[in-house]
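Peer 1: give me coordinates for this.
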Amino acid sequence: MRKVEEIGNVEKSYEVLDMVGDGGQGDLFLARDRRSGERVALKLQKARDLGPESIFRWAGEELLREGSRMTLLTGIQAIPEIIATGTHRGRRCLIMEFVEGRQLQDVLLAARPVRHPEIVASVIGQLCEILWEVHAQNLVHCDLKPENVIVQPDGRLSLIDMGLAVTAGKATSDSRGTRGWASPEQSDACPSGLTQRADIFGLGCMLLEMTVMRLPYGGLEELAEPGGPVLPAEKLAALPPEFASLALSMVRRKAEERPADVREVFDQLRPYLPRLGSRRPPKRLRPDPTEYYRTHEPRL
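Peer 2: You can find the predicted model right below:
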């Protein structure tokens, strides 16, 4: 495990290169270690706007808290490792392991709808394996969406952005997550605390988005009225029969009605995973997430 060091002036140690992402909690840059030449990712606090200095300081501290949460996950291969924290031109930042690959959202945009059972099972199955380890640390990611998943060239998935993660069961004082993928219990304060079933809702949203190109309950539009349909009738009819029951159970409004944990989800995906040594699907994603299970035994 690398020791997380504190760097007063990041520019002395790292050359900041291209901006590669723009998130709610910070901007993501590609950077280079000036000593080793190694590429790293630099997550930089948003520039100060017209708001008070206290809010800007709080945002910097919140970014460092994200780094602390990520250090709890050191050793999980699919979570980028924190290398250092520091300050870059007055803004707090995290220096992280750079993950080569493409965002899942970009991979899917070129191929949706994705209905091949092996592809669907490989994407959701890999995320179940990752989340099993995250949840074992008593954390809830809270922001599962294709934008926060990287597909590496060999088909392995990485999960990024722990900025909204919370301790399971600990009361939350405000909404957390991204509209469309966030569970109903994330839409406001949750005095009883969020559970891993909030992440299962996000996974279910991703499954629906892949297969029928629609998020549940109105998705990115205004919050749907309670009692409204999960999907329009034509989208429900288009759900692949292999995953229809599972997907709908994952996005139930009441957390206690969803699968108990990601292992339960994975067990329902297991029959559709590619077998070791099997051939690639005829219309595969690029990079191809099925490659992982064609070359590795499942870990759940």
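Peer 1: CA only for contacts and neighbour counts going forward, please
Peer 2: OK.
Peer 1: and the strands in the stretch 101-250 of the chain?
Peer 2: In the stretch 101-250 of the chain, the strands defined using DSSP state E, counting those that start in this stretch lie at 102-103, 139-140, 149-151, 157-159, 166-167.
Peer 1: just after the helix or strand residue 267 falls within, pick out the following helix or strand.
Peer 2: Using DSSP states H and E, residue 267 maps to helix 262-269. The first helix or strand that comes after helix 262-269 along the chain, using DSSP H and E, is helix 290-295.
Peer 1: for that following helix, packing partners?
Peer 2: Contacts defined by 3 or more Cα pairs under 8 Å, 6 or more residues apart in numbering; DSSP states H and E place helix 290-295 against helix 117-136.
Peer 1: which elements pack onto the helix it packs on?
Peer 2: Partner elements for helix 117-136 (3+ Cα pairs under 8 Å, 6+ apart): strand 157-159, helix 196-212, helix 262-269, helix 290-295.
Peer 1: buried ones in that helix?
Peer 2: Of all the residues in helix 117-136, those buried under the rule 16 or more other Cα atoms under 10 Å are 117-135.
Peer 1: before we move on, what about stretch 140-151?
Peer 2: Using 16+ other Cα under 10 Å as the test for burial, stretch 140-151 gives 140-151.
Peer 1: repeat that for stretch 9-24.
Peer 2: Buried, per 16+ other Cα under 10 Å, within stretch 9-24: 10-11, 14-16.
Peer 1: ends of that stretch, how far apart?
Peer 2: Using Cα to Cα, to the nearest Å, the end-to-end distance of stretch 9-24 comes to 24 Å.
Peer 1: please provide the structure for the following sequence as well, for comparison with the first:
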Amino acid sequence: MRFFECDSTNNILVDGTFRRNISCWQVGQTIGSGSVGTVYEAITNEGFFFAAKEVSLLDEVQSIHQLEQEIAFLREFEHENIVQYIGTDRHEGKLFIFLELVTQGSVVKVYQKYHLGDSQVSSYTRQILNGLKYLHDRNVVHRDIKCANILVHTSGSVKLADFGLAKTKLNEVKSCKGTAFWMAPEVVNRKMHGYGLAADIWSLGCTVLEMLTRQIPYSPLEWMQALFKIGQGIPPPIPDSLSIDARDFIHQCLQVNPENRPTAAQLLKHSFICAEATASFISPRNSFAS
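Peer 2: Presented below is the predicted three-dimensional model:
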């Protein structure tokens, strides 16, 4: 067990009503890892639990830049479906980012323990879309949407996490960033002229497919084989065993031409997301509102 005293006080907003201060804290068990660094459970001297993401400041410049970018984004975000930033601390060449502790960990851990049906996946997807809409309304592309970067509370509340690859879409993004199996064709294909918010929608389709099948998209291909298929505009196969609404939702997200993909706001009106009463009035072939 490691014990720390903060170089400066970090204020924690609890339930939006009062603040606690982190002056001393302990690192507990490892709970995950992100695109940069390892995440631990931690506890303050007052017994308040939070997540501490540890990153070496001796890493390559690119990793440090990615970390600074993640902190800058998280400081600006305030949304129920985005993990809450608390503060930072430094110790012996390590930087710790303090985040709210999301108790059940990633969706990967959840679907490894439980078989998720349409009702659960629909609820999770609705919350992911709310988080994406918040980002996209601010012209921010997450660029790494996948189950490993989506966290779940015991209450069923879902949070988007790991913003190390996020980018503000002031201009079309051109760098090939993300995780291979969830990348959109326009991200992989260098012949295209950059990409934008729609890349997250493709990744969302792959993520919904992952939740329902409990397998990563393009399984069991190696990542280079998957990239080749993605670059050719070949989406991952969608099993016929999935429901009509689920298949249609995924199909809408996995349009090869990014201009043909619905926005996060449009997908919130899809029959897979809406209540059953609403779904009965929507045709599967035209199941999002423009």
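Peer 1: let me see the TM-score of these two.
Peer 2: Here the TM-score for the pair of chains, by TM-score structural alignment, normalised by the length of structure 2, is 0.76; 257 aligned residues with a Cα RMSD of 3.1 Å.
Peer 1: before we move on, back to that, can I get the strands of the stretch 101-250 of structure 1 in a markdown table with distance to residue 243 of structure 1?
Peer 2: What follows is these, written out as a markdown table (distance: least, Cα to Cα, whole Å):
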| stretch | distance to residue 243 of structure 1 |
| --- | --- |
| strand 102-103 | 23 |
| strand 139-140 | 24 |
| strand 149-151 | 21 |
| strand 157-159 | 21 |
| strand 166-167 | 29 |
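Peer 1: quick one, which of these is nearest to residue 216 of structure 1?
Peer 2: Nearest to residue 216 of structure 1 among the strands of the stretch 101-250 of structure 1 is strand 149-151 (19.8 Å), distances taken as Cα to Cα.
Peer 1: on contacts alone, who are the packing partners of that closest one?
Peer 2: For strand 149-151 of structure 1, the packing partners by 3+ Cα pairs under 8 Å, 6+ apart come out as strand 102-103, helix 104-109, strand 157-159.
Peer 1: of these, which stretch is the most buried?
Peer 2: Highest mean neighbour count of those: strand 157-159, a mean of 25 (counted as mean count of other Cα atoms under 10 Å).
Peer 1: follow-up on the earlier one: of all the strands of the stretch 101-250 of structure 1, which one is nearest residue 294 of structure 1?
Peer 2: Nearest of the strands of the stretch 101-250 of structure 1 to residue 294 of structure 1, taken as Cα to Cα: strand 157-159 at 14.1 Å.
Peer 1: quick one: the closest one to structure 2 mean distance?
Peer 2: Superposed on structure 2, strand 157-159 of structure 1 shows a mean distance of 1.1 Å to its aligned residues (mean Cα distance after the TM-score superposition for structure 1).
Peer 1: follow-up on the earlier one: just the buried residues of stretch 9-24 of structure 1 now: which is nearest residue 34 of structure 1?
Peer 2: Nearest to residue 34 of structure 1 among these, counting by Cα to Cα, is residue 14 at 5.3 Å.
Peer 1: now for the aligned partner of that closest one in structure 2: which residues touch it?
Peer 2: In structure 2, residue 14 of structure 1 lines up with residue 25, judged by TM-score structural alignment. By Cα atoms under 8 Å, 6 or more residues apart in numbering, the contact list for residue 25 of structure 2 reads 3-6, 42-45.
Peer 1: cool, and residue 78 of structure 1?
Peer 2: Per Cα under 8 Å, 6+ apart, neighbours of residue 78 of structure 1: 130, 157-159.
Peer 1: can you tell me the closest non-neighbouring residue to the residue mapped onto it from structure 2?
Peer 2: Superposed on structure 2 with TM-score structural alignment, residue 78 of structure 1 falls opposite residue 81. Excluding the flanking residues, the one nearest residue 81 of structure 2 by Cα to Cα, 6 or more residues apart in numbering is residue 159, at 4.3 Å.
Peer 1: got a list of what the one you found touches?
Peer 2: Residue 159 of structure 2 neighbours (Cα under 8 Å, 6+ apart): 80-83, 102, 127-128, 131, 150-152.
Peer 1: many thanks, I have nothing further to ask.
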